[in-house]
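S.K.: Turn this into a structure:
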Amino acid sequence: MSFSLTRRRLLQSAAGAVPALCVPDLLLAQSPYPNKPIMIKVAFPAGGPADASIRAAAVVMQKNLGQSVLADNLPGASGSICTMNVLRSPSDGYTLLGTTGIDFLVAPLSVRSARYQPESFKLLGLTGMSDFVLVSNPNHAFRNVDELIAYARKQGNAKLSIAHWGPGSAPHLVGADFQARTGLEFLEIPYKGAAPVSNDIAGAQVDLTFMPMGGPTLGMIKTGRFKPIGIASKQRNPLLPGVPALSESKALPGFEHSQWAAVLAPPNAPEAVVTRLNEAMNAWIRSPENRLRVETNLQRTLEPMTPAQTDAFIKSEYAKFTGIARKLKLSPA
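M.R.: Just a heads-up that it's a prediction; the model follows:
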């Protein structure tokens, strides 16, 4: 064998070995998602209902994904501080948003710093959903929505007040839709949170409010501190069979409003990543842990959704609540 031929073969062998040096990095880049811990940025304080449901879902997601799923709270400005933080993060599926539906959807219309398009985010799945219930203070004689409407329309009766926790908040929007559909006009009383609203309803300082089912609401109803007028859903809650759905009234056909918590991916997240995370969220929906939370917190039973169904759901909710918000002419503050 000639020297030139041997040298040529040696050079070819060396050249062929170079790509092999890059194989570990190449394999890492092509590893299936996820290959490192995932962080869910939660838009509300630790310990609240939304935070609790998101953290419970994260435990089940972690088992399904085979990677750590961590939660970090970043509250403020109706959740928009957290949302903007996630929006500025890479859209690779390792930084996700945990938030509540109505706040997330409406904040761009009421909070100046909320410079995002809600419908561009990828809804991965819901961690919980609570229907709103219309309650009055215990001193009122009306027992259902038709009696309430009759009372409000009767000349000589004092104008009823309705409490919520600030312009653009979920109870504000649901209450506004209720008034628009019934033709009633209540005295709006904004508070700084749900706790003082609960105290003043129980103390008969204010007449009405919409509260999410779950949390302390059921206890307040069962102890007589809240009088339930109706649930904003298509059907009655089995744990409160004597409380009608508001949609049973001829004045409120299809009146359905709920507060939901969810996990979302930022815009431009890869389709394969969205599909994998949606599978993990559906594992949460099917889990015994979720069924227990539904029963304990009077939440609505959820069904698994495909990415196409989650996309249709968030677009429908966006249209509904921004439609109400625009009628209120909310302005960013």
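S.K.: Only C-alpha atoms from now on, for both contacts and neighbour counts.
M.R.: Noted.
S.K.: Does residue 132 fall in a helix, a strand, or a coil region?
M.R.: strand (DSSP: H, G, I helix; E, B strand; the rest coil).
S.K.: got the contact list for it?
M.R.: 210, 211, 212, 213, 231, 232, 233, 257, 258, 259 (Cα atoms under 8 Å, 6 or more residues apart in numbering).
S.K.: how about those in CSV, adding neighbour count, distance to residue 119 and secondary structure?
M.R.: Below are the contacts of residue 132 laid out as CSV (neighbours: other Cα atoms under 10 Å; distance: Cα to Cα, whole Å; DSSP: H, G, I helix; E, B strand; the rest coil):
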residue, neighbour count, distance to residue 119, secondary structure
210, 28, 26, strand
211, 27, 26, strand
212, 25, 24, strand
213, 23, 26, coil
231, 30, 27, strand
232, 28, 24, coil
233, 22, 24, coil
257, 25, 19, coil
258, 24, 18, strand
259, 20, 17, strand
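S.K.: Residue 40: which of the residues you listed is nearest?
M.R.: Using Cα to Cα, residue 259 comes nearest to residue 40 of those, at 19.4 Å.
S.K.: What is the nearest of the contacts of residue 132 to residue 72?
M.R.: Closest to residue 72, out of all of the contacts of residue 132 and judged by Cα to Cα, is residue 259, at 21.2 Å.
S.K.: any idea how far the closest one lies from residue 128?
M.R.: Residue 259 sits 8 Å away from residue 128, going by Cα to Cα, to the nearest Å.
S.K.: Another for comparison:
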Amino acid sequence: MKTARLFAAAAMLAAAATSFAQGPDAYPSKPVTIIVPFSAGGATDLSARMIATLLSKQLGQPFVVENRAGAGGMIGMNVVARAQPDGYTLGWGGNSPMSVTPHVTRNPPYDPRKAFAPVSLAAISSWTLTSRADLPAKDFGDLVKLAKSSPGKISIASSGNGSAPHLLAEMLKQSAGIDLLHVPYKGEIEGVNAQLGGQVDLMFTSTSAATPQVKAGKLKGYAVTTPKREPALPQFPTMAEIGQPDLTIEIFFGLVAPAGTPTPVLDKLAAAMKVAVADTNYRESMEKAGVTATSSTPEEFAALLARHNERWLNVIKRNNITPE
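M.R.: Reported below is the predicted structural model:
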């Protein structure tokens, strides 16, 4: 019996030693996956891939981006929410799956306020209200007149039911007193392609995706959702300037981990993110895409998520938007 106890004690000590060796100080000791909950392409995916490369160089292990699109970003973020909280499966969280879509979904797979441990912001941007190039409306006033003359016939795309662009569309319909036909797509790129192909008329497109298409004359732009005019598209007024102040909402995206991830791991990742986001090439690439590179502490990111969740919950309640 005494021998058995000694063996058991030795086994416990060995396990503790192994655990210590594989603890936060040794992190990461194997490849890390970053789940991007949207389709490949666009600034969100680009930023994740650039940051993954920079984190790999700093931390000495591969950071591999994996796209898991669908359900307004919830499919990918649910993978993160259910992953082991050890820092080896991370998420590239953004507005829709982190503060919007779960609140307008019946039986959502996770609570965005509880399922994740924020690490750091990576960028902040906006949406631009865009249309197909040949839509006969030169400005927002014309657009409203056109929609009112053809109730329910002007279509507006989104990156999925319950996504932030979908809610923005619903808010626009109510605030401008117009009836638009909502057409959900699997992701933003699919919606933009539908605009370019003339299958849909309008979309709240991320400014990063809208900028090259507008500058090339392939899409029209009407207004941006930032508090101030966007440097990338300074010719377009803000939503407040066109009389739609409730549509003043910024896009954010950044790195999150599953809830319960050890604080030392989060702090190590946050420190690495601060260096990565400060990288000159990353910042210049984001600026060209109409995005502002922005890092944060885990606490600052958590506070931003809390504000966005509260804001969207108020929007959903005020506009009588029910879960689907």
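S.K.: now, among the contacts of residue 132 of the first structure, which is nearest to residue 107 of the first structure?
M.R.: Looking across the contacts of residue 132 of the first structure and measuring by Cα to Cα, the closest to residue 107 of the first structure is residue 259, at 14.6 Å.
S.K.: how many neighbours does the nearest residue to the closest one once chain neighbours are set aside have?
M.R.: Spatial nearest neighbour of residue 259 of the first structure, excluding adjacent residues (Cα to Cα, 6 or more residues apart in numbering): residue 130 at 5.3 Å. By other Cα atoms under 10 Å, the residues close to residue 130 of the first structure number 23.
S.K.: Looking at the alignment, what corresponds to residue 130 of the first structure in the second structure?
M.R.: Superposed on the second structure with TM-score structural alignment, residue 130 of the first structure falls opposite residue 125.
S.K.: Now do the contacts for its match.
M.R.: Here residue 125 of the second structure is in contact with 206, 207, 208, 226, 250, 251, 252, 290, 291, 292 (Cα under 8 Å, 6+ apart).
S.K.: ok, 7 Å please
M.R.: The contact partners of residue 125 of the second structure, by Cα atoms under 7 Å, 6 or more residues apart in numbering, come to 207, 250, 251, 252, 290, 291, 292.
S.K.: what do you get for residue 240 of the second structure?
M.R.: Contacts of residue 240 of the second structure by Cα under 7 Å, 6+ apart are residue 248.
S.K.: so what corresponds to it in the first structure?
M.R.: Match for residue 240 of the second structure (TM-score structural alignment): residue 247.
S.K.: same thing with residue 273 of the second structure?
M.R.: Under TM-score structural alignment, residue 273 of the second structure pairs with residue 281 in the first structure.
S.K.: Give me the buried stretch members for the one helix or strand that match maps to, please.
M.R.: Assigned by DSSP states H and E, residue 281 of the first structure belongs to helix 271-286. Residues of helix 271-286 of the first structure classed as buried: 273, 274, 276, 277, 278, 279, 280, 281, 282, 283, 284, 285 (neighbour count, 16 or more other Cα atoms under 10 Å).
S.K.: Please report the distance of the residue nearest to the first one when sequence neighbours are not counted from residue 34 of the first structure.
M.R.: To tie it back to what came earlier, the one meant is residue 273 of the first structure. If the residues on either side of it in the chain are set aside, residue 273 of the first structure comes closest to residue 93, at 6.2 Å by Cα to Cα, 6+ apart. Taking Cα to Cα as the measure, residue 93 of the first structure falls 8 Å from residue 34 of the first structure.
S.K.: Over to residue 100 of the first structure?
M.R.: In terms of Cα to Cα, residue 100 of the first structure sits 25 Å off from residue 34 of the first structure.
S.K.: can you give me the strands for the first structure?
M.R.: Under the criterion DSSP state E, the first structure contains strands at 38-42, 69-73, 95-100, 122-136, 161-164, 187-190, 208-212, 227-231, 258-265.
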